[in-house]
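In: no sequence on this one, just coordinates:
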């Protein structure tokens, strides 16, 4: 995971265990075939994409199960 993305996401999701759980759950979803909600970038892995989704407001604690 990119440290800069973790720092940005931590500004949105203040509780670290919740952030970790959200990223882990979203990575599992992406790996199992769920659509990525942000533009894929070269060199970004699933965790980076999950963090970007959180930063951009595409994934929240309330809607993570709907994606």
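Out: Happy to help now that I have it. Quick caveat: nothing in here was measured; it's all calculated off a predicted structure.
In: can we go C-alpha only for contacts and neighbour counts from here?
Out: OK.
In: now the farthest one out in the chain, which residue is it?
Out: residue 42 (16.4 Å; CA atoms, centre = their mean).
In: from residue 21, how far out is that one?
Out: To residue 21, residue 42 is 25 Å away according to CA to CA, to the nearest Å.
In: try it against this one:
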């Protein structure tokens, strides 16, 4: 996994604990059949990159396609 996926998502979320939970939840949803909210990134030769569901989740978060709502207890 590229560190840039984590860094970019962390810039959007701001809290590493929230990021871990959000990314894990979204990756689980994708594993269970949800469709990714991003187009598959491609390499320099226009071949699709093979990404894990966690990498897809982090990219979605970084692009603002997955968000969360903080609820006060």
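Out: Yep, it's here. Remember, predicted model here, so these are calculated numbers, not experimental data.
In: TM-score of the superposed pair?
Out: In this superposition the chains share a TM-score of 0.85, using TM-score structural alignment, normalised by the length of structure 1; 62 aligned residues with a CA RMSD of 1.0 Å.
In: what is the equivalent residue in structure 1 for residue 65 of structure 2?
Out: Counting by TM-score structural alignment, residue 65 of structure 2 lines up with residue 58 in structure 1.
In: how far away is that match from residue 26 of structure 1?
Out: 11 Å.
In: of those two, which one has the most company?
Out: Each of residue 58 of structure 1 and residue 26 has its neighbours counted (other CA atoms under 10 Å); residue 26 has more, 25 against 16.
In: neighbours of whichever residue in structure 1 pairs up with residue 29 of structure 2, how many?
Out: Taking TM-score structural alignment, the alignment pairs residue 29 of structure 2 with residue 29 from structure 1. If you count neighbours by other CA under 10 Å, residue 29 of structure 1 ends up with 18.
In: swap in the one 4 residues further on?
Out: Neighbouring residues of residue 33 of structure 1 were enumerated by other CA under 10 Å; the total is 8.
In: cool, residue 53 of structure 2 as well?
Out: The burial count for residue 53 of structure 2: 18, using other CA under 10 Å.
In: same thing with residue 50 of structure 1?
Out: Neighbours of residue 50 of structure 1 using other CA under 10 Å come to 29.
In: any idea how far the residue sitting nearest the centre point of structure 1 lies from residue 10 of structure 1?
Out: The residue lying closest to the centre of structure 1 (CA atoms, centre = their mean) is residue 50, at 2.1 Å. Residue 50 of structure 1 sits at a distance of 13 Å from residue 10 of structure 1 (criterion: CA to CA).
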